[in-house]
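J.: Have a look at this fold, sequence not included:
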C-alpha cells in the first residue's frame, strides 16, 4: 500500500522553524498490523525539506510521521503496541507463534526485545500494599515481593528482605 503525507510544510528538527522548500523525497517502508490475516507493508513517500534559516546546523531534514511511526522505526506504532501486548501475554516462542497466526510475524528474540525496551506503564498510587517474602534458596537467600492488593498487581521484586532497600526506593 502506498501513501504520502499531505502537509504543505514541515518543521525543521533542529530549529523548529517551518519550511515549504522541498529538497527531494525517498520511499520509506513500514510494517503495519495485518488485514484479513495478511501482513501489510506501507510504502510512504517522505519528503526532504531544506531549512531556510542560515544559522541552523541542519541543511535538510525529513518530514516526521507523528502518531504513525518514530523516525528510525521500520514498524508503525500500532504494530509495535500489538507486538508488545503479545510479548507481555505470552513471551518468547509462544508469542512468536501466536503473532504469526495473527499475520504480524516477529521472531522470539525481537519480541522479547520489544517488551524490554518499551516504556513501562506508570504505577498508580498504592493504597493497600502487601509485603511477602520467599526463599530463592531455602535457608540461605530470600526475596521480597510487593503487591497492590486492590488492583492485584505485582509492584516490585526485591533481591532480599533487608529494610535498606525500602529506604532507598
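T.: Alright, I've got the coordinates. Model, not experiment: these values are computed from the prediction. Numbering: from 1, shown residues only.

J.: CA atoms for contacts and neighbours, from now on please.
T.: Noted.

J.: got a list of contacts for the helix or strand hosting residue 116?
T.: Taking DSSP states H and E as the definition, one finds residue 116 inside helix 108-117. Helix 108-117 is contacted by residues 80, 83-84, 87-88, 91-93, 95-96 when judged by C-alpha atoms under 8 Å, 6 or more residues apart in numbering.

J.: here comes the other one, which I'd like you to weigh against the first:
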C-alpha cells in the first residue's frame, strides 16, 4: 500500500442532508439563489467566484443536493476534473443525457403521448389523406393525368 494514500481524504463524500455543518451561514445564500432561479423564465448560468479555499466546491455540492431534493434538475460539472478534454460541449451534452436518462418517467410519459396521438389519428388517416388529396386536386396542384387517375 502506498503510504501517501493514507493521508489523502476522499473528497467525494455523499451529501444526504444539504448544508449540514454549515458554519458560515451559506444555506441562506443557497436559499436566495434558489429563489432567484425559481423566478427565471429561461435558463441561466451562475458563476461563483472566490479565492482558493473559500468553500466554493462545498457550497455548490450542498446547493446542488438541496436543489435535487426539491425536484430541480441539476447538472454539476467539475471543470478541473474534465480539464483534459478539448471539447466542453461533449462534457455538457453527456451530463444532460445522463440527467434525461435518469428521468425515465418523463421519457415514458412522452412515449405514451406519442402512441396515444398515433392511435387517435390512425383510424381517421384514410379520410384525412382523401380530404387532403381532394383539396390539392381542386387547387390544381396535381397534373391532369393524376387527377384523371384519382
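T.: Noted; the coordinates are in hand. Treat the numbers as computed from the prediction; the structure is a model and nothing was measured.

J.: so what number do they get for TM-score?
T.: Here the TM-score for the pair of chains, by TM-score structural alignment, normalised by the length of structure 2, is 0.23; 67 aligned residues with a C-alpha RMSD of 5.7 Å.

J.: In helices, which of the contacts of helix 108-117 of structure 1 appear?
T.: Those of the contacts of helix 108-117 of structure 1 mapping onto helices are 80, 83-84, 87-88, 92-93, 95-96, per DSSP state H.

J.: okay, the residues you listed in TSV with distance to residue 129 of structure 1 next?
T.: Shown next, in TSV, are these (distance: C-alpha to C-alpha, whole Å):
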residue	distance to residue 129 of structure 1
80	32
83	31
84	27
87	27
88	23
92	31
93	34
95	31
96	35
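
J.: Return the closest of those with respect to residue 165 of structure 1.
T.: When these are ranked by distance to residue 165 of structure 1 (C-alpha to C-alpha), residue 88 comes first, at 26.8 Å.

J.: The closest residue in space to the closest one that isn't next to it in sequence: neighbouring residues, count only.
T.: Leaving aside its chain neighbours, residue 88 of structure 1 sits nearest to residue 115 (6.6 Å; criterion: C-alpha to C-alpha, 6 or more residues apart in numbering). By the criterion of other C-alpha atoms under 10 Å, residue 115 of structure 1 has 21 neighbours.

J.: go on, residue 64 of structure 2?
T.: A total of 20 residues lie near residue 64 of structure 2 under the criterion other C-alpha under 10 Å.

J.: and if you look at residue 91 of structure 2?
T.: For residue 91 of structure 2, the count of nearby residues is 15 (other C-alpha under 10 Å).
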